[in-house]
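Chemist: Fold the following.
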Amino acid sequence: MTLLPLPPETRQDPAAPPPPGWTPDSWRDRPAAQQPDWPDPQALRRVTGTLTLQPPLVLPGEILDLRRELAGVAAGAGFLLQAGDCAEPFASCTEDGVRGKLRVILQLAIVLTFGSGLPVVKVGRIAGQFGKPRSRPTETVDGVELPVFRGDIVNGPEPTPEARRADAERLLRAYHHSSAALNVLRALTLGGYADLDQVHAWNQESVRRSPAGRRYEQAAEDITWALRFMNACGVDTGAQPVLHQTRLYTSHEALLPPYEQALTRYDEERHAWFGTSAHLLWVGDRTRQLDGAHVELLSGLANPVGVKVGPSTTPEELLLLCERLDPHRSPGRLVLITRLGAGRGADLLPPLLRAVREAGHLPVWACDPMHGNTFVSDGGYKTRRLTDITTEIGEFFAAHAQEGTHPGGVHLELTGDDVTECLGGDLDEIVDERLATRYETSCDPRLNAAQSLELAFRTGEILRAHLRA
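Modeler: Take a look at the predicted model:
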């Protein structure tokens, strides 16, 4: 694996000691939003105790590799692609399920790299994104009030009192499903599936007939020709690992502090605490309270951490969060993920960019164009329009151009399956009446493979124009 070229000041080991008074369980003295009502506290303690004895899912060295790569992104020398499922079902942690997600992420990364000339840091919402915050704690189904489905890590989606009861044993199942998914990911990314010779094979038959799919085939042909050209010039491309392997880092929202604490480990060599459930952890727009349990927990971990920045975030609030989570202003530590909604970026984003820049922070700025553009269709389905998603990405780039900052990445909810959950797209455009055809998400609507590829080409064009300007 080749790391991004970094400025000299970012090449040191970026681990830092936790803030004074922090311990892995200091979050327990803080209010914790979005928590399920665990009916058996003793079972929760027993399960988390078991988790503390399990091997880490990811290692400190891998986590610090990601921090160094993100430091390059923050310095303008790369682009972050963070993408994957809305709320992973346990059933997707199979070879076929993981391969499908990896395939579409690799396609998008190739399109973004080919279009912009920048290295793309690939971070999946995968191998741990089993939980989701919800707007309400309960819902009514057929006249019966039930706890809301919070993801497979907490309860089941079936609308019955038994399935919706929070079950601490699911935390242990989440760990084992994450481990299985990571094993498949490592085998695929290091075992030849990510080889650039495979770029044609990543394009699914259902996507090939779309305009974006045909455009991808042409890009893949150009890449294949470039590799032949390099070989003809005497470059032994077979001896270049970077052409045949890749790394996909993992990430998820650190929604359940008991689970995250149970997988927190101290590294004696680096004198730092690491959250070993994923390489990157984030707090959501509903859990980013400055005095809350989630921010307290992440403030002491050496992982890169993300913060979802919604339309209610003021520059003053954001600066307090930056100071709390990144007091040393360490490049690669902080990823600020804006989710403002189409039509709002021009007004809301520039003051945030300006305040963070003037305070001396150097985060990775990423755009989540999904969560601010969700609505309920006439047919009653939660959905998103591809045009709104594209619009918000355009506004994100425009605001960065205005403020002279680097638009560092995108954060997408997508799947490699041919679902009909988001409206729009060049291939068999999905309209309201077609949402029911293959509406399979258990929480939020995802882009399908063809829509994802179409969006990647558009984002690559915007990024290339931004770099030229």
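Chemist: Please count neighbours and contacts with C-alpha atoms only from this point.
Modeler: Noted.
Chemist: how about the strands in the stretch 351-469 of the chain?
Modeler: Using DSSP state E, counting those that start in this stretch, the strands found in the stretch 351-469 of the chain span residues 364-367, 374-376, 382-384, 407-413.
Chemist: winner for burial among these?
Modeler: strand 364-367 (a mean of 27; mean count of other CA atoms under 10 Å).
Chemist: From the chain's centroid, how far away is it?
Modeler: Strand 364-367 sits 11 Å away from the centroid of its parent chain (CA atoms, centre = their mean, to the nearest Å).
Chemist: Contacts for that strand, please.
Modeler: 70-71, 73-74, 80, 332, 334-339, 393, 396, 406-411 (CA atoms under 8 Å, 6 or more residues apart in numbering).
Chemist: Kindly report the same for stretch 370-378.
Modeler: 310, 339-342, 382-385, 388-389, 412-413, 432.
Chemist: same check, this time on stretch 345-352
Modeler: 311, 314-315, 318, 340, 392, 395-396, 398-400, 402-403.
Chemist: what do you get for stretch 288-302?
Modeler: 14-19, 22-33, 254-255, 257, 261, 272-275, 281, 283, 287, 305, 307-308, 320-321, 324-326, 333.
Chemist: How about stretch 46-55?
Modeler: Contacts of stretch 46-55 (CA under 8 Å, 6+ apart): 168-169, 171-172, 175, 258-259, 262-264.
Chemist: Please enumerate the strands of the stretch 1-150 of the chain.
Modeler: 79-84, 120-125, 138-141, 144-147.
Chemist: circling back to that earlier point, for Glu421, state which of the contacts of stretch 370-378 is nearest.
Modeler: Within the contacts of stretch 370-378, proximity to Glu421 (CA to CA) peaks at Thr383, which comes in at 6.0 Å.
Chemist: so which of the strands of the stretch 1-150 of the chain comes closest to Asp426?
Modeler: Across the strands of the stretch 1-150 of the chain, closest to Asp426 is strand 79-84 (CA to CA), at 20.8 Å.
Chemist: could you say what helices and strands the closest one packs with?
Modeler: For strand 79-84, the packing partners by 3 or more CA pairs under 8 Å, 6 or more residues apart in numbering; DSSP states H and E come out as helix 60-74, helix 95-116, strand 120-125, strand 407-413.
Chemist: Turn those into CSV, columns for distance to Ala465.
Modeler: Below are the helices and strands packed on strand 79-84 laid out as CSV (distance: least, CA to CA, whole Å):
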stretch, distance to Ala465
helix 60-74, 17
helix 95-116, 8
strand 120-125, 17
strand 407-413, 12
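Chemist: what's the burial count for Arg385?
Modeler: For Arg385, the count of nearby residues is 21 (other CA atoms under 10 Å).
Chemist: scratch that, Glu296
Modeler: Glu296: 27 surrounding residues under other CA under 10 Å.
Chemist: ok now the helix or strand harbouring it, how far from the chain's centre?
Modeler: Using DSSP states H and E, Glu296 sits within helix 293-299. When distances are taken as CA atoms, centre = their mean, helix 293-299 is centred 18 Å away from the chain's centroid.
Chemist: ditto for stretch 262-282
Modeler: 18 Å.
Chemist: go on, stretch 387-401?
Modeler: Relative to the centre of its chain, stretch 387-401 is centred 18 Å away, using CA atoms, centre = their mean.
Chemist: another one to check against the first:
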Amino acid sequence: MTVHDPEAWRSKPQAQDVDYPEPEKLHKVLKEIETFPGLVSTTEIDRLSAQMANVADGKAFLLQSGDCAELFSYCNPAQIEAKLKLTLLMSLIIVHGVRLPVVRVGRIAGQYGKPRSKPTEVVDMGGEKCTVLSFRGDNVNGLDIADRAPDPERLLSAYFRSAATLNYIRSWLSSGNADLHAPQSWSFHHVQSEYLQCEFGRITREIADALDFMKTVGATPGDGETPANALNTVDYFISHECLMLEYEDALSHRTSQGLYDLSAHTVWLGDRTRQVDGAHVAFVRSIRNPIGIKVGPSMDAEELIRILDAVNPAMVKGRVTLITRYGAGNIKDMLPQHIRAVQSSRHSGLVVWCCDPMHGNTITSKYNSSIKTRMFSDIVKELAAALQIHAQLENRLGGVHLELTGDNGVTECIGGSMELSDQDLSRNYLSYCDPRLNYEQSLDIAFLISEVLRSQRTGKGLESDAIVRALSQYMDVNLPSP
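Modeler: Reported below is the predicted structural model:
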């Protein structure tokens, strides 16, 4: 990979910069963080890079998922385990359909930042409207209105909570908890549709039968003395949005191979930080980590190619994941333009295409204007359209990017097999940021992906219209033809 000046970002305009009242305190904290060990290793990053190259080649499927933004309070065993168990279950279901390895990447152990469109917001304080600094995430300031002053000490808290979360993830996975022999214990009591219960049950029985066959022929461990294999231990990588460049830089490490950002295995750029001539693009250009770029309605085809040229001049396969997030109403107009632009460029066949069906489909609750939600049917429509358009253009959808939670009984998105309504949102709405899929809705998505990819793999769903018809029947929603 071409070596670039790791300090070049400092001379560029930096979007989403934080104005600290005590710059000298920030400098002291960053100097301390520079002495800390990296949260991840260069070997792990290289392993993810190799797996992302496989995704770009169609030899693996990417599942990236987790909270919109973490709170420091999420650093506890129950919530960490819930996310891991859900991710493992979803990946097993997807593997059943696609018959390829799933690359698991969590939005966890560092997703403490929150980009904002405005530096301030108006809040109600005892009946009086007041302007306060916007909440920028637990690594910058507090959610409580009285705690909005940016504090560099929070970067230290972010590091240690990231380290504690990652340590727990590693120990939990290495202790046999990744055992995937559990289909018989899966419950679908939440599924209201009798048709879906039958479909989910069918897939579950097929997975259980396949695992039982492998055990019978000796392809899986039979006792505790047998070495671990792919069925009871997995790779799990961490990611977060690349926002606070000073923090990312403090955890970067130069090797003979180049510069690595050891704050995470992979980071991504959002709509607010992907300026071609900006500091964030200059920073990710200099590191060897795989990187993601959010691609939405505000990006035209020409800008997309300029960004790819900027961040991947060495043309490394799988280095860049394009995380598309248009909204169900925009995808049919925008995605084909972007696919054709990449196919006509030197980056053709090098990028990973990943569908984020969440971010473009956020709406306000009809019953409470202060609550954001998402219609499950819109999420499915965008995912279905992405599958259809990629198939039409002989391109490959390599993965999905989902905001979800494994916490019990969360009610933040409307619909799904639980048939949640707008009135149900207040029952257990926990997100302080964007609405997330709950456990049951996440499984719905996994089963849908599995079913469509299985149909494509077996030749039953290669025609784009068949994809739409299958999903329309599967979730009983009317999907527009992109």
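Chemist: ok so, going back, any chance of the strands of the stretch 351-469 of the first structure in JSON lines, with distance to Glu440 of the first structure too?
Modeler: As requested, the strands of the stretch 351-469 of the first structure are exported to JSON lines (distance: least, CA to CA, whole Å):
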{"stretch": "strand 364-367", "distance to Glu440 of the first structure": "25"}
{"stretch": "strand 374-376", "distance to Glu440 of the first structure": "15"}
{"stretch": "strand 382-384", "distance to Glu440 of the first structure": "11"}
{"stretch": "strand 407-413", "distance to Glu440 of the first structure": "13"}
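Chemist: Quick one, which of these gets closest to Gly238 of the first structure.
Modeler: Closest to Gly238 of the first structure of the strands of the stretch 351-469 of the first structure is strand 407-413 (CA to CA; 30.2 Å).
Chemist: so the closest one matches what in the second structure?
Modeler: Alignment of strand 407-413 of the first structure against the second structure: residues 397-403, by TM-score structural alignment.
Chemist: Can you give the contact residues for the matching stretch?
Modeler: Outside stretch 397-403 of the second structure, the residues that reach it (CA under 8 Å, 6+ apart) are 55-56, 58, 60-68, 323, 352-358, 386-387, 390, 435-437.
Chemist: so how far is stretch 32-41 of the first structure off the chain centroid?
Modeler: 25 Å.
Chemist: end to end, how far does that stretch reach?
Modeler: For stretch 32-41 of the first structure, the first-to-last residue distance is 16 Å (CA to CA, to the nearest Å).
Chemist: and the alignment partner in the second structure of Tyr439 of the first structure, what does it touch?
Modeler: Using TM-score structural alignment, the equivalent of Tyr439 of the first structure in the second structure is Tyr429. Contacts for Tyr429 of the second structure (CA under 8 Å, 6+ apart) come out as 410-412.
Chemist: how about a cut-off of 6 Å?
Modeler: By CA atoms under 6 Å, 6 or more residues apart in numbering, Tyr429 of the second structure lies in contact with 411-412.
Chemist: out of the helices and strands packed on strand 79-84 of the first structure, which comes closest to Asp40 of the first structure?
Modeler: strand 120-125 (29.3 Å).
Chemist: Stretch 304-318 of the first structure aligns to what range in the second structure?
Modeler: The aligned range for stretch 304-318 of the first structure is 290-304, by TM-score structural alignment.
Chemist: so how far is that stretch off the chain centroid?
Modeler: 16 Å.
Chemist: ok, residues contacting that stretch?
Modeler: Taking CA under 6 Å, 6+ apart as the rule, stretch 290-304 of the second structure contacts 49, 266-270, 319-326, 338, 341.
Chemist: out of the residues you listed, which are inside helices?
Modeler: Those of these mapping onto helices are 49, 338, 341, per DSSP state H.
Chemist: Not counting sequence-adjacent ones, nearest residue to the counterpart of the last one in the first structure?
Modeler: Residue pairing (TM-score structural alignment): Ala341 of the second structure is matched to Ala355 of the first structure. In space, not counting the residues next to it along the chain, Ala355 of the first structure is nearest to Pro315; the distance is 6.1 Å by CA to CA, 6 or more residues apart in numbering.
Chemist: Quick one: distance of stretch 156-163 of the first structure to the chain centre.
Modeler: 27 Å.
Chemist: returning to what we had before: from the ones in helices among the contacts of stretch 290-304 of the second structure, which would you call buried?
Modeler: Among these, the ones that count as buried by 16 or more other CA atoms under 10 Å are 49, 338, 341.
Chemist: I'd like a version of those residues in TSV, one that adds distance to Gly201 of the second structure as further columns.
Modeler: Formatted as TSV, those follow (distance: CA to CA, whole Å):
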residue	distance to Gly201 of the second structure
Ser49	36
His338	38
Ala341	42
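Chemist: Just give me the closest of the residues you listed to Gly137 of the second structure.
Modeler: When those are compared for distance to Gly137 of the second structure (CA to CA), Ser49 wins out at 28.3 Å.
Chemist: Please name the nearest non-neighbouring residue to that closest one.
Modeler: Of all residues beyond its chain neighbours, the one nearest Ser49 of the second structure is Pro290 (5.9 Å), with distances taken as CA to CA, 6+ apart.
Chemist: which pair in the contacts of stretch 290-304 of the second structure spans the largest distance?
Modeler: Farthest pair in those (CA to CA) is Ser49 and Tyr326. Separation: 26.3 Å.
Chemist: Helices of the stretch 101-250 of the second structure, residue ranges please.
Modeler: Remark: helices assigned in the stretch 101-250 of the second structure by DSSP state H, counting those that start in this stretch are 153-172, 194-216, 245-250.
Chemist: Could you export the ones you listed as JSON lines, including mean neighbour count and distance to Asp124 of the second structure?
Modeler: Listed next are the helices of the stretch 101-250 of the second structure as JSON lines, based on neighbours: other CA atoms under 10 Å; distance: least, CA to CA, whole Å:
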{"stretch": "helix 153-172", "mean neighbour count": "18", "distance to Asp124 of the second structure": "26"}
{"stretch": "helix 194-216", "mean neighbour count": "15", "distance to Asp124 of the second structure": "44"}
{"stretch": "helix 245-250", "mean neighbour count": "20", "distance to Asp124 of the second structure": "32"}
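Chemist: Using CSV, lay out those together with distance to Asp444 of the second structure.
Modeler: Below are the helices of the stretch 101-250 of the second structure laid out as CSV (distance: least, CA to CA, whole Å):
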stretch, distance to Asp444 of the second structure
helix 153-172, 25
helix 194-216, 9
helix 245-250, 35
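Chemist: Please name whichever of those is nearest to Ser472 of the second structure.
Modeler: Closest of the helices of the stretch 101-250 of the second structure to Ser472 of the second structure is helix 194-216, at 12.3 Å (criterion: CA to CA).
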